[in-house]
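Undergrad: The following block contains a protein sequence and its predicted model.
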Amino acid sequence: MRTKQVKHIKKLVSKHLGRTTKRVDRPPTQGMFSRIFFVTLADGREVVIQFRTERLDLDTFKVAKCAFSQVVPDAVALQDEELENIGVHSVTGKDAEGRITVNKSLGRVLSKGYLADNSASSLDEVTTYRPLLRGFLDRLNEISNLPFWVSHYDLNEVNILIDESCEVTGLIDWELSTPKPFAVGREFWIPEEFEVAERAPWNELFAGMAQKTHGMLEKNIDLVQDAVILGTLLDTFFWEDRQVGYGEISMKALPRFLTYRITPVRGDEPPYKE
């Protein structure tokens, strides 16, 4: 582990928590734009310290905290003048001349991005799903009647904390987790044991919610299924510079993802249609 990082961690713990650091560990996998460390304090408490390139948005943590209470950690932004003055938010070349040089260099690099004479092939991929998307326009009012729900946007092993019994004790990194109609914001991925493990969250999700909400969703289970598909489409496509864009990996997986049916709808059948 880098000595400078440990040095800053000890300094932050002492300055903001008034405690000394006993041990610093790092997870096996790190995020793309941050560095996370698990810190054990001298009094036995454990905290997570994250070095970031962007400012921490605490509002999303507050919303999640209201819904999930103990599972969402208390989050504070730690101010440190020394780290802020390093300039991790800036490109090299602080003055105008330096920025112009960087931008010219970027232009030369990105000028090699030619792939084809026109964009027809990629446009065809998008227009294939136009009828499906248009169909959702007529159902937006129906979907808006689903409960307003906050779910975690990026459920992966880095953001899920568990105890020795594999029970979830905490969820971190809530910044992109904005509330949406139930099932629209649910993220899922396919591990090797997917067909066995996939049923568990749906069963526990419905069992753990208020009985009144459960009953309402059961009566509108087809609408919940549609909301899942809508969420999948919204996660694949995006609007940027007045054009529709998409992630290439998501687009390749989309035909299969669109056949996904939630547990209450499909019963004992497989989650995806072959």
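TA: Now that the structure is in, tell me what you want to look at.

Undergrad: use CA for all of it now, contacts and neighbours both
TA: OK.

Undergrad: ok, Asp59 - how many residues close by?
TA: Using other Cα atoms under 10 Å, Asp59 is surrounded by 12 other residues.

Undergrad: so which strand or helix has it?
TA: helix 58-68 (DSSP states H and E).

Undergrad: Repeat that for Asp268.
TA: Using DSSP H and E, no helix or strand contains Asp268.

Undergrad: before we go on, here's another structure to hold up against the first:
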Amino acid sequence: MSAPPITKLKNKIAEKEAERIVKTLNLLPARAVCLRNQGMFSKTVRVELKDGRIVIVQFKDNEIDVTKVALARGCLGNVVPETFAVKSTVAAFAYVSEYIDGKMWCECNCTVEENCRIASSLAQLLLGCVFGTSPLSCAGLVDNYIVPRLRRILEIELKDVTYEPVKKKIRSLLEQCNGLKVLPLALIHIDLNARNIFLDSFHEPNGIVDWEQAEICPLGFNVWCIRYLSVPIYNRKDCPAEKSAPMAAAFWKSLIAGLPAHLRSHAPAILVSAQIGFIFSNFVGYVGPPDDELPLTLERMEWLESTFNEAL
């Protein structure tokens, strides 16, 4: 018999099950409490142990690829919590993770200066996800995945779209794809946001979670995240703030400065990678934004380009 969906899992039952799971690991639970902030398809329980340590038990409807989490931890060390699967009687999937002693970025009242420092540190962390420096490592991915997918977006998803500027931009990116072949492959977190980046008491990044859907792509494929991290969205409208431009500048400058010496002359390829990654994030399964949102899609891409060029 399959487990009921997470939406039907009561907090008390989840807390009791988390304590049971922890006991199977030869740990002694003192108190289990469901966290206030929960994911859409998960329920997370904080378990305090009698020896003072804390672990996290997460119940999910979908499976986590713990090999990707382990790969990320291999790249970034303790910034990525160790995670492993356990059996549960109340959920389809359950996992135990190390506790991050910090707060989500979105919960921290950071100054503009602190946000810039965090953005700079994040850029360095993303550079830490590089697998190697061989330019040949990217060629097959560009030819057999990136180029065909861009073409299908143009030929299928945007076939009947009348907003020509975004189609023109994607055609331009297609023409620049060969430039990606100089970049190394990296482990790409596909949804970096202020809820899965954690900060310590000094407002320094000390945790990044939600690696289970990470992809192996050219370096820079996820650095478009700086747009959403630095430009708030209210009522579905982008609202540039005082922090937006300085954060973007700090991020790009740190990223470019951290590139290996042989890649710095190819820094513009990072921008191409970022813009293509942004397009792919908007066309999930080739289903893209509504036609009336395509101008905003283009505006965000142009913002990435202008802030990047200003940092060069």
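TA: That came through, no problem. These numbers were taken from a predicted model, which means no experiment stands behind them.

Undergrad: The helix holding Asp59 of structure 1 aligns to what range in structure 2?
TA: Under TM-score structural alignment, the counterpart of helix 58-68 of structure 1 in structure 2 spans residues 66-76.

Undergrad: average offset between the helix holding Asp59 of structure 1 and structure 2?
TA: Superposing on structure 2 and averaging over aligned pairs (mean Cα distance after the TM-score superposition for structure 1), helix 58-68 of structure 1 comes out at 1.3 Å.

Undergrad: Only the buried residues of that helix, if you could.
TA: Judged by neighbour count (16 or more other Cα atoms under 10 Å), helix 58-68 of structure 1 contains these buried residues: Thr60, Phe61, Lys62, Val63, Ala64, Lys65.

Undergrad: Need those in TSV (columns: distance to Asp173 of structure 1).
TA: Listed next are these as TSV, based on distance: Cα to Cα, whole Å:
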residue	distance to Asp173 of structure 1
Thr60	9
Phe61	8
Lys62	12
Val63	13
Ala64	11
Lys65	12
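
Undergrad: Alignment lookup: Thr44 of structure 2 to structure 1.
TA: The alignment partner of Thr44 of structure 2 in structure 1, by TM-score structural alignment, is Ile36.

Undergrad: what's the nearest residue to that match if we skip its chain neighbours?
TA: In this structure, Ile36 of structure 1 finds its nearest non-sequential neighbour in Gln50, 4.4 Å apart by Cα to Cα, 6 or more residues apart in numbering.

Undergrad: Surely the one you found touches Phe33?
TA: No - counting by Cα atoms under 8 Å, Gln50 of structure 1 does not reach Phe33; the two are 10.2 Å apart.

Undergrad: So the residue nearest to Ile36 of structure 1, which state does it fall into?
TA: The assignment at Gln50 of structure 1 comes out as strand when based on DSSP: H, G, I helix; E, B strand; the rest coil.

Undergrad: returning to that earlier point: okay, and the match of Thr44 of structure 2 sits in which element?
TA: Ile36 of structure 1 belongs to strand 34-41, assigned by DSSP H and E.

Undergrad: List the buried residues in that strand.
TA: Arg35, Ile36, Phe37, Val39, Thr40, Leu41.

Undergrad: between those residues, which is nearest Ser105 of structure 1?
TA: Arg35 (28.2 Å; Cα to Cα).

Undergrad: Pull the contacting residues for that closest one.
TA: Shown in contact with Arg35 of structure 1 (Cα atoms under 8 Å, 6 or more residues apart in numbering): Gln50, Phe51, Arg52.

Undergrad: Tell me which of those you also see in structure 2.
TA: Compared against structure 2 with both residues aligned by TM-score structural alignment, their matches' Cα atoms under 8 Å, the contacts of Arg35 of structure 1 retain Gln50, Phe51, Arg52.

Undergrad: ok, and for the one helix or strand Val147 of structure 2 maps to, which residues are buried?
TA: Element membership for Val147 of structure 2 (DSSP H and E) is helix 147-152. By neighbour count on 16+ other Cα under 10 Å, the buried set for helix 147-152 of structure 2 is Val147, Arg149, Leu150.
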